[in-house]
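> Attaching a predicted model along with its sequence, questions to come.
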Amino acid sequence: MINKIHILWADDEIDFLRPHVMLLEEKGYRVKTVNNGNDAVDAFQNEPFDLVFLDENMPGKTGLETLAILKTINPTIPTVLVTKNEEEHLMEDAIGSKIDDYLIKPVNPKQILLTIKKFTENKRLVSEKTSMAYQQEFRNLGMTINDDLDFRQWIDAYKKLIYWELSLQKLEDAGMHEILTMQKADANAIFSKFIEKKYLNWIQNKEEGPIQSHQLFKKKVFPALEAERPTFFFLIDNLRYDQWKILNEVITDYYRLEEEDAYYSILPTATQYARNAIFSGLTPLEMERRFPDLWQNDDEEGGKNLNEDKFLADQIGRLYRRDIKHTYHKILTLEQGKEIVESLNNLMQNDLNVLVYNFVDMLSHARTDMAMIRELANDESAYRSITLSWFEHSPLLDTLKWLAQRNVKVIITTDHGTIRVKRPSKIIGDRNTNTNLRYKQGKNLNYQAKEVFVIKNPHDAQLPKLHVSSSFVFSKDDYFFVYPNNYNHFSNYYNGTFQHGGISLEEMIIPYAVYTPK
């Protein structure tokens, strides 16, 4: 409440400010006044304050000298410098000393009140305004989602949902966040029906569709290459649009965001299919036919993403048709990330450098398998927070900082997203059926028809066919596949984990961003 707000005001002419102090006290604020820096420090050490006003030009300790001491005692208390001096060097010194704001004398009561509200009531005011704005937008968003949207409009709708999710997560209004979660679930249900209706026509090129995984280099990356400027293409595996949004806040400290776009992952939204399609420029069926010795199907032993460098070289020769120097690097460990930082001078000699970072994918798997990670990433907001924490302390950010000092172009994207699954869906398959929780490939699959998208002939979706009678089923919305045997155990074990491979906004609509250094 406002009557709990305690303000410390230090000014050697505090008597002339008595009318301001009286006004604040009438408004319910408690104000402690002192006329020098030493007394300000003593008061700050002995009483709890919510805000400090410091005059810059005081005898003895100046305002900035007093500020430095106060920040060592409690750096979290907002401090406002009050000064007659508008010289640039003073403002720079104040900012460097971590001042929270400054006011130029003579100050008027409205300035003082506005500043107090900014620092002591900002959270409440922002919360109320954001909640009210979302309530007003809720109906419009609902009507939009229920329209007959095309693939571009679905991207826009998803971006709006993410905007509100990131806005509401900062508030303590659990009710608003629950309403948004329900609205996202409704959107995913409608989006799944949209994909069922449109996907086969897109992949077969029967109608104009979005850019998909196998078209990314041809339609986006190759046209962006420049003769005199190296391009660094970063693929952060399993990065959702909302995760990219929070990383972007850090990246734009060093770069200008030149292009923000999104494209659609192919099905299955799994690394084996989507990422190989990106680097080969081919659908999975075309890869199987062109590279019978390199393509690995679900039922084959061994790694499924071991030949991306060969796929990339083939695509450059086949589609770009100009000799370019390029490299491909996959970063799986901290040491490999540090080695990349040390080799950046050499990479600057290439036209295109492709770097794949696997941390976010490993995080999603670790969250499934490790109880501690489950606790740390127990919801969407926490999952984003861990991703941001990794990025801020990663060699990837070190790499981006180094490149920000050079004449380069940076592209950041991913191969697919991931969704937090909540509802088990029963399925029956033989022992050769793959293990992914969001899609199944096999013979004689038995499933809950309303909860899946079925492709009975895989070739219709440009997918390899393991057997004559093989089919694919993709889970929709937030369902995940569970076999009937030991059903309750696995339902509980996987509930709330982040999975990929199926159909959802989070898995299929994924970020593509182009940056240039500031």
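Arrived safely, thanks for sending.

> contacts and neighbour counts: CA atoms only from here.
Will do.

> what's in contact with the helix or strand harbouring Ile510?
Using DSSP states H and E, Ile510 falls within strand 509-517. Residues from elsewhere that reach strand 509-517 (C-alpha atoms under 8 Å, 6 or more residues apart in numbering): 155, 239-241, 244, 254-265, 403-417.

> put this beside the first:
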Amino acid sequence: MNTIHILWVDDEIDLLKPHIIFLEQRHYKVTTCKSGTEALDALNDTAFDIVFLDENMPGLTGLETLNEIKEKKANLPVVMITKSEEEYIMEEAIGNKIADYLIKPVNPNQILLSLKKNLDHSRLVSEKTTSNYQQEFRKIAMDLAMVNTYDEWVELYRKLIYWEIQLEDIEDTGMFEILESQKNEANIQFGKFIEKNYPKWFEANTNAPVMSHTLFKEKVVPEITPKQPTLLLVIDNLRYDQWKAFEPIISNYYKKEKEDAFFSILPSATQYARNAIFSGLMPSDMETLFPQFWKNDTDDGGKNLHEADFLNAQMKRLGLNNLNYEYHKITNLKNGKKLAENFSALKNNDLTVVVYNFVDMLSHAKTEMEVVKELASNDKAYRSLTQSWFKNSPLLDMIQQAQQLGFKLILTTDHGTINVKNPSKVIGDRETSLNLRYKTGRSLTYDPKEVFEVKNPKALHLPSITMSSSFIFAKSDSFFAYPNNYNHYVSYYRNTYQHGGISMEEMIIPFTVLNPK
């Protein structure tokens, strides 16, 4: 291990001799200077790991020296030490991105703690996180063996996401691989849970979770009030972990009041799940009651062109047609910028609904573009790419404006997505749907052990394209592949993000209510 080299700058450095001996006994190397000018010269000659800088010195002040250091070496950590507790000095120092701020008189242990915090931070966090996960691993394994309700599945999934995000930056990749294995096992068990329980959720007097078709009535409507405008933001294809990735950005403007999860219906795909949210109906009911708006998988034309019509019908059915509301769908950057530019015009609405399609486009682009495959090669990279987009998007601009205008913010999605790894062979005729995570059609041939098969779609409130149509759903991280040109097909789609099937990532999705700070 390389010796840590400290530059300590103080015009009364001789009085700090005991501190320096204390550090040297712990194998730190300390170079001392009595002025800012002397320190800047030393920085030209030597590579230091950290600087302790007195704020009150004759000649160049501590703040002036700090500015010079940051111009020369922007990433060198500087710890400011001062007798003064004046607020403007602290603000100046913090504005110049100091690493720490200590008030005199400092004791040796304070100095040691600051060194650990700034130079050993990554190692200490990594070791502690690994240790904590090792303790938690056994508990998660026990929970996984006993989980039996949809609420318990939500809690287990949240716990796995928490540890996934905690472990993604640590040095011990072995721990991350163990978590991945645990998450895969959880998805296998989750598939069994859905097969057994999902059909029951549609039976009368059954305890069922909030799902796509009940979300608006059960979760959104109670939040709408004439006293405060509400922005309902539906980000297409947003996984729970992606929400957690950009939650810290939103927390600069909004404070979280509630964070719930709900379940996407099957298929966990846009034309089913998002239409269900806005209509408040299951797909077979949409097909029956609104044949002019509903399209089946094999029909030509866009499948989500009538969300505003579905929403309007649901508002009337719920007796909310007296509310002043608008619906907007953003499918490209130009539309996003235009809505952001005119956002203040929405402040008189009781409810503004914005559907934002970027994340869905990102997942499809990963399938089709090699550069996106490189940028989003795994879940960690996929989260990072989503966060980077969000920081620079018109959507963040809208959220900032919504906060300034006093909007309540409801953020949710229609379904998530999963990185598919394992092909599952299926054979169908020309009328078979094309989605990789579910299939519907007449003559489907498949391994029943690998799928959730629904021979009577009406039982799950799904439409039947023909009298003999059935549905099959891929579970865990599998995807459907045809035997023709099998190897090419599998190679093309493996390690891409798909949706429509059964996994925690696709079905357990966020619903968050926030109020402006």
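Structure's in. What do you need? Quantities reported herein were computed from a predicted structural model and do not represent experimental measurements.

> Can you calculate the TM-score here?
TM-score of the superposed chains, computed with TM-score structural alignment, normalised by the length of structure 2, equals 0.99; 517 aligned residues with a C-alpha RMSD of 0.9 Å.

> before we move on, the earlier item: can I have the buried ones of the contacts of strand 509-517 of structure 1 as a PyMOL selection?
Only the buried entries of these go into this PyMOL selection, using 16 or more other C-alpha atoms under 10 Å:
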select buried, resi 155+239+240+241+244+254+255+257+262+263+264+265+403+404+408+409+410+411+412+413+414+415+416+417
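
> with structure 2 superposed, average distance for the strand holding Ile510 of structure 1?
Aligned to structure 2 and superposed, strand 509-517 of structure 1 gives a mean residue distance of 0.5 Å (mean C-alpha distance after the TM-score superposition for structure 1).

> how distant is that strand from the center of its chain?
Relative to the chain's own centre, strand 509-517 of structure 1 is displaced by 12 Å; criterion: C-alpha atoms, centre = their mean, to the nearest Å.

> quick check: it aligns to which part of structure 2?
Mapping strand 509-517 of structure 1 onto structure 2 (TM-score structural alignment) gives residues 508-516.

> what's the single longest helix in structure 1?
Ordering each helix of structure 1 by length in residues (DSSP state H) puts helix 174-203 first.

> got the buried residues for that helix?
So for helix 174-203 of structure 1, counting by 16+ other C-alpha under 10 Å, buried means 176-177, 180, 183-185, 187-192, 194-196, 198-203.

> next one: stretch 121-134 of structure 1
Glu121, Ser127, Thr130, Ser131, Tyr134.

> how big is the angle separating the one helix or strand the fourth one maps to from helix 174-203?
What it means is Ser131 of structure 1. According to DSSP H and E, Ser131 of structure 1 maps onto helix 122-145. Orientation check (axes from the mean of the first three to the mean of the last three C-alpha atoms, to 10 degrees): helix 122-145 of structure 1 against helix 174-203 gives 40 degrees.

> average gap between helix 122-145 of structure 1 and structure 2?
Helix 122-145 of structure 1 versus its aligned partner: 0.5 Å mean (mean C-alpha distance after the TM-score superposition for structure 1).

> Output the residue interval of structure 2 matched by that helix.
On structure 2, the counterpart of helix 122-145 of structure 1 by TM-score structural alignment is residues 121-144.

> Just the residues contacting that stretch, thanks.
Leu156, Trp163, Gln166, Leu167, Asp169, Ile170, Glu171, Asp172, Met175, Gln182, Ala186, Gln189.

> Kindly recompute the last result at 6 Å.
Ile170 (C-alpha atoms under 6 Å, 6 or more residues apart in numbering).

> same check, this time on stretch 210-218 of structure 1
Tyr263, Tyr264, Ser265, Ile266, Ala274, Ala277, Ile278, Gly281, Leu282, Thr283.

> Counting neighbours, which of those residues comes out on top?
Tallying neighbours with other C-alpha atoms under 10 Å puts Ile266 at the head of the contacts of stretch 210-218 of structure 1, with 31 neighbours.

> mind checking the SS state of that residue?
coil (DSSP: H, G, I helix; E, B strand; the rest coil).

> Now do it against Phe453 of structure 1, distance only.
14 Å (C-alpha to C-alpha, to the nearest Å).

> before we move on, what about Arg124 of structure 1?
Counting by C-alpha to C-alpha - Arg124 of structure 1 and Phe453 of structure 1 are separated by 45 Å.

> distance of Tyr255 of structure 1 from Leu397 of structure 1?
12 Å.

> same question, Asp314 of structure 1
When Asp314 of structure 1 is compared with Leu397 of structure 1 (using C-alpha to C-alpha), they lie 30 Å apart.

> The two: who's more crowded?
Neighbour count, other C-alpha under 10 Å: between Asp314 of structure 1 and Leu397, Leu397 has more, with 18 against 15.

> That one - nearest residue in space that isn't next to it in sequence?
Phe391 (6.3 Å; C-alpha to C-alpha, 6 or more residues apart in numbering).

> count of residues packed around His328 of structure 2?
Around His328 of structure 2 there are 16 residues (other C-alpha under 10 Å).

> after the helix or strand harbouring it, next one along is what?
Counting by DSSP H and E, the element that carries His328 of structure 2 is strand 325-330. Counting by DSSP H and E, the next helix or strand C-terminal to strand 325-330 of structure 2 is helix 333-341.

> Which secondary structure elements does that next one sit against?
Applying 3 or more C-alpha pairs under 6 Å, 6 or more residues apart in numbering; DSSP states H and E, we find helix 333-341 of structure 2 packed against helix 394-404.

> tell me the average deviation of the helix it packs on from structure 1 after fitting.
Mean for helix 394-404 of structure 2 is 0.9 Å (mean C-alpha distance after the TM-score superposition for structure 1).

> what element comes up after that helix heading to the C-terminus?
According to DSSP H and E, the helix or strand after helix 394-404 of structure 2 is strand 408-412.

> Specify the angle between that next one and helix 394-404 in degrees.
Using the same axes, to 10 degrees: strand 408-412 of structure 2 against helix 394-404 is 150 degrees.

> Structure 1: matching residues for strand 408-412 of structure 2?
Strand 408-412 of structure 2 corresponds to residues 409-413 in structure 1, going by TM-score structural alignment.

> How far off centre is that stretch?
15 Å.
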